[in-house]
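*Asks:* The following comprises the amino acid sequence and a computationally predicted model.
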Amino acid sequence: MRADARRNRERIVTSALELFAERGPGVSMEEIAREAGLGVGTLYRHFPDRRALVEEIATSALLGLEAEIRLLTAKDVSRWDVLTQVVAYCTAQPLALVKSIAEGDAVPPERHALQSKVDGLLRGLVQEVQDEGSMRRDISPAEIVEILNTAVCRPGARAGDAVTRVMLDGLSS
């Protein structure tokens, strides 16, 4: 791919991510093109339909989350602090969109594998938080990942909102 085409594609994805995070999945292709500073024709040359763009965004968001989890878990701080930083990162991403896609049509095997990898990293982090003694142990790591997904993969999720605070308070020991 030519450098200018790659930059345009990145601008489209970045703009779409920002708009979806800000306003939800109802953003139009025209709004995304305008935000990216490109014509609609350029957007459609890169992404033949909305589904292709959303799939790219879902994969991009999951790759970003995987990288952030790895970065944060490498820090020498309490595992609880790492978990709260992961939650804060998640609430700033368009994960409600990613979740809605996953519940819709068939998920491509590559994204399914990526989602499984991210869930595994989260389960490992939760186990570390439990081993540290900062999180209740009567709920399994897999169940806690489901709870986290419910809290952060919803429209309007924010790090300090009531749902997120209550969820974290309820999980702490």
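*Replies:* Done, it's in.
*Asks:* all contacts plus neighbour counts: C-alpha atoms, from now on.
*Replies:* Noted.
*Asks:* any idea what sits nearest the residue nearest to the spatial centre of the chain, other than its immediate chain neighbours?
*Replies:* Nearest residue to the geometric centre of the chain (CA atoms, centre = their mean): Leu95, 4.0 Å. For Leu95, ignoring the flanking residues on the chain, the nearest one in space by CA to CA, 6 or more residues apart in numbering is Cys153 at 4.8 Å.
*Asks:* The residue nearest to the centre of the chain and Tyr44: what is the separation?
*Replies:* Leu95 is 24 Å from Tyr44, where distance means CA to CA, to the nearest Å.
*Asks:* want to compare, so here's the second one:
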Amino acid sequence: MSRPSRADAERNRLKVLEVAQELFAERGDEVQMAEVARAAGVGVGTVYRHFPTRQVLVEAVAEQRFAGILAFAEEQCLPQPDARRALGCLLTRGGEVHEEGRGLSGVIDATFGSTAPRGGAVGDALIAVGEELARRGRTDGSLRPDVTVADLYMAVGAVAMLSRHAVGDWRRFRDLTLDGLAAG
């Protein structure tokens, strides 16, 4: 029996990631590796070849989610005319991602104890986005002069938590937070 080509293997890997993300978003932590394989149209061995444990699969799905948030932040949020608007864009996207994928958020949280990025290139790039927003906001006067990247990520985390758990109106909280971070 011949081995699949590298292109086939990569297509299978991406299909498994896509299906896993959908299933986790729909059904949360009850999804098993065999279900992912069936839904992706591959054998369970293929899933385990790419993702030797469920934790590795969840980590890859989380990384893909964070990469999507990063791309959105770079393409849609950072170009905003002032840092407050850019931060509002990022907070909104974070809330939407967690609202649309509550099950996935639950899986990530159950696996790692948090839904925050776990470092790496994407995590570092997201921190750099926050640092850029804080610096721009202090410079353009749209954010308080004492705002830090830690403040911004506390706000992002709070909006995500409210959205993920459907606690109150996360959009109102976003607006109140932006008002609290605004300069004078």
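*Replies:* Alright, I've got the coordinates. Quick caveat, the model's predicted, so the values are computed rather than measured.
*Asks:* Quantify their similarity with the TM-score.
*Replies:* Between these two chains, after superposing, the TM-score reads 0.72 (TM-score structural alignment, normalised by the length of structure 1); 167 aligned residues with a CA RMSD of 3.3 Å.
*Asks:* still on that earlier bit, thought Arg154 was touching the residue nearest to the centre of structure 1, still the case?
*Replies:* Yes - assessed by CA atoms under 8 Å, Leu95 of structure 1 is found in contact with Arg154 at 7.1 Å.
*Asks:* can you list contacts of stretch 172-183 of structure 2?
*Replies:* Stretch 172-183 of structure 2 has contacts (CA atoms under 8 Å, 6 or more residues apart in numbering) with 84, 87-88, 91-92, 141-145, 147, 155, 159.
*Asks:* Do a quick rundown of the helices in structure 1.
*Replies:* 3-23, 29-36, 40-46, 50-73, 79-91, 95-102, 109-132, 141-152, 162-171 (DSSP state H).
*Asks:* Mean deviation, the fourth one versus structure 2?
*Replies:* Following the fit onto structure 2, the mean deviation recorded for helix 50-73 of structure 1 is 2.1 Å by mean CA distance after the TM-score superposition for structure 1.
*Asks:* how big is the angle separating that helix from helix 95-102?
*Replies:* Going by axes from the mean of the first three to the mean of the last three CA atoms, to 10 degrees, helix 50-73 of structure 1 is angled at 130 degrees with respect to helix 95-102.
*Asks:* Ends of stretch 147-166 of structure 1, what's the gap?
*Replies:* Stretch 147-166 of structure 1 has an end-to-end distance of 11 Å (CA to CA).
*Asks:* Return the distance of it from the chain's centre.
*Replies:* Its chain's C-alpha centre and that of stretch 147-166 of structure 1 lie 12 Å apart, by CA atoms, centre = their mean, to the nearest Å.
*Asks:* Of all the residues in it, which ones are buried?
*Replies:* 148-155, 157-159, 164 (16 or more other CA atoms under 10 Å).
*Asks:* Let me know the closest of those to Glu55 of structure 1.
*Replies:* Cys153 (16.1 Å; CA to CA).
*Asks:* Quick check: the gap between the alignment partner in structure 1 of Val42 of structure 2 and Ala113 of structure 1.
*Replies:* Structural correspondence for Val42 of structure 2 with respect to structure 1 (TM-score structural alignment): Leu38. With the distance defined as CA to CA, Leu38 of structure 1 ends up 32 Å from Ala113 of structure 1.
*Asks:* Gln93 of structure 1 now?
*Replies:* For Gln93 of structure 1, the distance to Ala113 of structure 1 - CA to CA - is 20 Å.
*Asks:* between the two, who's got more neighbours?
*Replies:* When Gln93 of structure 1 and Ala113 are compared on other CA atoms under 10 Å, the one with more neighbours turns out to be Gln93, at 23 against 12.
*Asks:* How many residues are close by the nearest residue to that one once chain neighbours are set aside?
*Replies:* Once flanking residues are discounted, Gln93 of structure 1 sits nearest to Ala21: 6.0 Å by CA to CA, 6+ apart. Per other CA under 10 Å, the neighbour tally for Ala21 of structure 1 reads 20.
*Asks:* hang on, Ala21 of structure 1 packs against Thr91?
*Replies:* No - using CA under 8 Å, Ala21 of structure 1 is not in contact with Thr91, being 9.1 Å away.
*Asks:* Can you tell me how far the aligned partner of Val86 of structure 1 in structure 2 is from Glu35 of structure 2?
*Replies:* Under the alignment (TM-score structural alignment), Val86 of structure 1 maps onto Leu90 of structure 2. Here Leu90 of structure 2 is placed at a distance of 33 Å from Glu35 of structure 2 (CA to CA).
*Asks:* who has more neighbours, these two?
*Replies:* The neighbour comparison of Leu90 of structure 2 against Glu35 (other CA under 10 Å) goes to Leu90, with 25 against 15.
*Asks:* contacting residues around that one?
*Replies:* Contacts for Leu90 of structure 2 (CA under 8 Å, 6+ apart) come out as 73, 77, 156.
*Asks:* tell me which of these are still there in structure 1?
*Replies:* Mapping these onto structure 1 (both residues aligned by TM-score structural alignment, their matches' CA atoms under 8 Å) leaves Ala73 still in contact.
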